[in-house]
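**Student:** no sequence on hand, only this structure:
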């Protein structure tokens, strides 16, 4: 059995710090407790050399944004990869540290932090970065489909979209907000129709569980959240999925980790 974790830490340096009053154990304690074979991070907000974080028995790979304190991804792995790729090979997309791909003998693992469409300015109808987000979605889907031709793909991370109404607390009032526009939801549908499976929905078709809560309005306390963190797999891995879960009890970020176990 192979265990995968993905977590948007919303700034790894901040996530590192324990806080007993907030029931926050600190990243290193969570990492050791979850004991994953692959631990993928989104939104690390780091530059090279800012944090020396190593775990015995793991190799780590980091993709940093050009812009300081922004975006960024990482993967800790117990298994040495055949190859590592940073970005998609498209200059327009590859300056924000959003994609890392490890090629393993039996599969690819892709950690991604999808760009936020960013809510509209006053007087505008659509999120500000929606046109760029649409281009990203098409290019990322094409990237994954090329990988999938070679071997099965596991995709994880903050995809910045609640796919269906079940995936957020207030779908009606959030319609056309960033992360729940018709356009973003359709791109997620297109990706799944291209040969990928939302593993949480595969095993929990009707369960209401969220992975992100705004820091405002005591949203986490009220469980007014969104499910925007995912593990997707190539459909031919569906029968290999033994567990897919959302670890809502783990504090340290405005997101909680999501988990996948595969018989692979």
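**Tutor:** Here it is on my side, so go on. If you're wondering where the values come from, they're calculated on a predicted model, not measured in any experiment.
**Student:** all contacts plus neighbour counts: C-alpha atoms, from now on.
**Tutor:** Fine.
**Student:** show me what contacts residue 100?
**Tutor:** Residue 100 makes contacts with 61-63, 73-75, 84-87, 110-112, as judged by CA atoms under 8 Å, 6 or more residues apart in numbering.
**Student:** structure two is appended below for comparative analysis:
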């Protein structure tokens, strides 16, 4: 079972900002950090662990709400990430990706799609990139097992949105299409408190 919460962790140059961690019972063959692009890697958003059968990437993707520049940064980060995982696939490696993607892919993935069509996190270009990513041979693991609405992983704390389940599904596990055949389940744990996000996970046979 993998869950989005190690042995490795990243610390960004700006303390208290972004950063990811990986806790694992199984010792990875190797652990590295970043996508190999300095302007992305200085924010400490990526940990990469080689588990022999697959390469795992834990990623905190950028948020584009702050400004047009940050939205552009987010989209360019997306493209660098896709190039990175595609290169792993060209090397014959299986890939599993977990992280806060900061985008709800389809209308089913957020409670109020119409009201958020012009908000970063549900913009047409962000959603189109997710289409492109999946078209490259990757699977949204949760939707492989569950096509029901009302399944979210993030809720706005200021408006107590979690009490009303007015949320967004922005935390994902992805796997390449070959490796996805090894999955036996993918799930969200909305009853686990302690953050504005909740855990997501997969089970691998």
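**Tutor:** Perfect, I can see it now. Note that the coordinates shown come from a computational prediction; the quantities given were computed from them, not determined experimentally.
**Student:** please state their TM-score.
**Tutor:** Here the TM-score for the pair of chains, by TM-score structural alignment, normalised by the length of the second structure, is 0.96; 204 aligned residues with a CA RMSD of 1.2 Å.
**Student:** related to what we said a few turns ago, now, among the contacts of residue 100 of the first structure, which is nearest to residue 127 of the first structure?
**Tutor:** Comparing these against residue 127 of the first structure with CA to CA places residue 112 closest, at 20.8 Å.
**Student:** what lines up with that closest one in the second structure?
**Tutor:** Mapped onto the second structure by TM-score structural alignment, residue 112 of the first structure lines up with residue 59.
**Student:** got it, and residue 242 of the first structure?
**Tutor:** Match for residue 242 of the first structure (TM-score structural alignment): residue 184.
**Student:** okay, and its match sits in which element?
**Tutor:** Assigned by DSSP states H and E, residue 184 of the second structure falls within strand 183-188.
**Student:** how big's the offset between that strand and the first structure?
**Tutor:** Strand 183-188 of the second structure differs from its equivalent in the first structure by a mean of 0.6 Å after superposition (mean CA distance after the TM-score superposition for the first structure).
**Student:** what comes up buried for that strand?
**Tutor:** Of the residues in strand 183-188 of the second structure, 183, 185-188 count as buried by neighbour count, 16 or more other CA atoms under 10 Å.
**Student:** how close does the aligned residue in the second structure for residue 103 of the first structure get to residue 11 of the second structure?
**Tutor:** Per TM-score structural alignment, the equivalent position to residue 103 of the first structure in the second structure is residue 50. Relative to residue 11 of the second structure, residue 50 of the second structure is positioned 20 Å away (CA to CA, to the nearest Å).
**Student:** where do the strands of the first structure begin and end?
**Tutor:** Under the criterion DSSP state E, the first structure carries strands at the ranges 2-8, 38-42, 59-63, 73-77, 83-86, 99-103, 108-113, 153-158, 196-198, 212-213, 225-226, 229-234, 241-246, 258-262.
**Student:** so where in the second structure does the fourth one end up aligned?
**Tutor:** The alignment of strand 73-77 of the first structure onto the second structure (TM-score structural alignment) spans residues 20-24.
**Student:** so which bits of the matching stretch are buried?
**Tutor:** Buried residues in stretch 20-24 of the second structure, counted by 16+ other CA under 10 Å: 20-22.
**Student:** rebuild these as JSON lines, extending it with distance to residue 197 of the second structure.
**Tutor:** Formatted as JSON lines, the buried residues of stretch 20-24 of the second structure follow (distance: CA to CA, whole Å):
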{"residue": "20", "distance to residue 197 of the second structure": "14"}
{"residue": "21", "distance to residue 197 of the second structure": "15"}
{"residue": "22", "distance to residue 197 of the second structure": "17"}
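**Student:** for residue 163 of the second structure, state which of these is nearest.
**Tutor:** For these, the nearest to residue 163 of the second structure is residue 20 (27.2 Å; CA to CA).
**Student:** ok, now how distant is the closest one from residue 11 of the second structure?
**Tutor:** Distance of residue 20 of the second structure to residue 11 of the second structure, given as CA to CA: 8 Å.
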